[in-house]
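Asks: got a predicted model here, sequence first, then my questions.
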Amino acid sequence: MNVVETKLEGVVVIEPKVFGDHRGWFSETYSDAKFKEVGLEYQFVQDNQSFSAAKGTLRGLHYQLDPKAQTKLVRCTRGAIYDVAVDIRKGSPTYGQWFGIELSAENKKQLLVPKGFAHAFMTLTDDVEVQYKVDELYSPENDRGIIWNDPDIGIEWPLGITPVLSEKDEKAPLLKNADNNFTYGV
């Protein structure tokens, strides 16, 4: 497993080893022991899976408030997505900055999005499946979002199209107006 640091402290790209031969391939997508060896100590408690039928579907920017905040380990197992993390920790030197990467069934990369970051993805193909682990259960009363096209964040979404959004995501607030209890270093 290769761990690649990003410009956002704590957000890392995981590149699992893939072993292939004439039959196909095998990859260990998560190992608690191997994660701990490289200093990534999380106790994942739930696995989630989503399906998006249409290219250009955007889910996010989502997060849960403390004390129910979630770290996510995201991978795309069918198709391809552009996956994004945004630092929303008040006082962080990278507050409001974002990191994006293509995750696909082909490249098998994963993105670790820690607590204190909002997360979103846009599908780059039709018929996309995304799977992710979280270290806290879903909490509807702590579920929050930020509008996908907040000009203060300035995410450069691929495809150049208006995305397919849920009603909830269409009505999400700007970061400066969002309910947010994350503080850098706390």
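Replies: Great, that's in hand. Residues are numbered from 1 along each chain as shown.
Asks: okay, CA-based contacts and neighbour counts for the rest of this
Replies: OK.
Asks: what comes into contact with the top helix by length along the chain?
Replies: Of all segments of type helix in the chain, defined using DSSP state H, the longest is helix 32-37. With contact meaning C-alpha atoms under 8 Å, 6 or more residues apart in numbering, helix 32-37 is reached by 1, 41-42.
Asks: and the next element down the chain from it?
Replies: strand 46-52 (DSSP states H and E).
Asks: the helix or strand that that following strand is followed by - contacts with which helices or strands?
Replies: Counting by DSSP H and E, the element after strand 46-52 in chain order, helix or strand, is strand 58-64. The contact analysis (3 or more C-alpha pairs under 8 Å, 6 or more residues apart in numbering; DSSP states H and E) places strand 58-64 against strand 117-123, strand 143-145, helix 167-170.
Asks: what angle do strand 58-64 and strand 117-123 make?
Replies: Relative orientation of strand 58-64 and strand 117-123, computed by axes from the mean of the first three to the mean of the last three C-alpha atoms, to 10 degrees: 160 degrees.
Asks: second structure follows, compare the two:
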Amino acid sequence: MRTEKLDIEGAFAFAPPVYRDERGLFTSPFREEAFAGAVRDRLFPVRDVSHNVSARGVLRGVHYTAAPPGRAKYVYCPHGRVLDYLVDLRVGSPTFGRCDASELGGDGGRALYVPVGVGHAFLSLEDGSVVVYLMSEGYAPDREHAVDSLDPALALPLPDGADPVRSPRDLAAPTLAEAAERGLLPDYAACREAEDRLWP
């Protein structure tokens, strides 16, 4: 499995081999030895596994969880194709405000590790695209936040002509500056401490 350090501090991509034949394909989006070689000695304790299905043109995010406790995520797309975005929202991070974009799809098995405090979004490029999340914490609505994915300050690289479909929650999300002004953005040191607690 190939491991790639992303432009956001602490974030990684994993690209497993894909085995194809006349029946279809087989791949393993998570391999412990690859994760241990890049991030920690093992995957965080998984407390929530979720997935969504999105029509072409749907843009979800930028979503993040307040820290503490925060939520680390391991994300992949087993069906369809998405343009996936990670945004460093951790105030004080050496890569604060930086965005990293990756294409994920069912024919490649590429997966992303999203550290605590890093925002996540994706644009569905095909109908029926599925995104799977392995998460270190369960869902708690009062701790979930969003930043406007179309905020020019984030400058997410959307495909030419994209006219994203967004939820009412995402349409109402504050800009990065507004979220910072309201004290909604996570602190880098608190995120690192929360992440360290995942691996006692």
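Replies: That came in fine, so what should we check first? Every value quoted in this text rests on a predicted model; they were computed, and no experiment measured them.
Asks: rewinding a little: please identify the most buried of the helices and strands packed on strand 58-64 of the first structure.
Replies: strand 117-123 (a mean of 26; mean count of other C-alpha atoms under 10 Å).
Asks: next, the mean deviation of that one compared to the second structure.
Replies: Relative to the matching residues in the second structure, strand 117-123 of the first structure has an average distance of 0.4 Å after the fit, by mean C-alpha distance after the TM-score superposition for the first structure.
Asks: show me the strands in the first structure, by range?
Replies: Assigned by DSSP state E, the first structure shows strands spanning 2-5, 12-15, 18-21, 24-27, 46-52, 58-64, 72-78, 80-87, 98-104, 110-113, 117-123, 128-134, 143-145.
Asks: give me the helices and strands touching the longest one, please.
Replies: Read that as strand 80-87 of the first structure. Partner elements for strand 80-87 of the first structure (3+ C-alpha pairs under 8 Å, 6+ apart): strand 98-104, strand 117-123.
Asks: just the contacts of helix 32-37 of the first structure now: which is nearest residue 129 of the first structure?
Replies: Taking C-alpha to C-alpha as the measure, residue 129 of the first structure lies nearest residue 1 of those, at 22.3 Å.
Asks: how many residues are close by the closest residue to residue 20 of the first structure other than its chain neighbours?
Replies: Closest residue to residue 20 of the first structure apart from its sequence neighbours, by C-alpha to C-alpha, 6 or more residues apart in numbering: residue 26 at 6.3 Å. Counted with other C-alpha atoms under 10 Å, residues neighbouring residue 26 of the first structure total 11.
Asks: also residue 166 of the second structure?
Replies: Residue 166 of the second structure is flanked by 16 other residues according to other C-alpha under 10 Å.
Asks: mind listing what the aligned partner of it in the first structure touches?
Replies: Using TM-score structural alignment, the equivalent of residue 166 of the second structure in the first structure is residue 165. Neighbouring residues of residue 165 of the first structure by C-alpha under 8 Å, 6+ apart: 57-59.
Asks: now distance to residue 8 of the first structure too, for the helices and strands packed on strand 80-87 of the first structure, in CSV please.
Replies: Formatted as CSV, those follow (distance: least, C-alpha to C-alpha, whole Å):
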stretch, distance to residue 8 of the first structure
strand 98-104, 7
strand 117-123, 9
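Asks: redo the helices and strands packed on strand 58-64 of the first structure as TSV? Include distance to residue 70 of the first structure.
Replies: Output for those, formatted as TSV (distance: least, C-alpha to C-alpha, whole Å):
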stretch	distance to residue 70 of the first structure
strand 117-123	9
strand 143-145	10
helix 167-170	18
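Asks: quick check, central residue of the first structure?
Replies: Central residue of the first structure (C-alpha atoms, centre = their mean): residue 119, 4.4 Å from the mean position.
Asks: give me the distance between the residue of the first structure most remote from its centre and residue 15 of the first structure.
Replies: Centroid-distance maximum for the first structure: residue 22 at 32.8 Å, with C-alpha atoms, centre = their mean. Distance of residue 22 of the first structure to residue 15 of the first structure, given as C-alpha to C-alpha, to the nearest Å: 22 Å.
Asks: great, nothing more from me.
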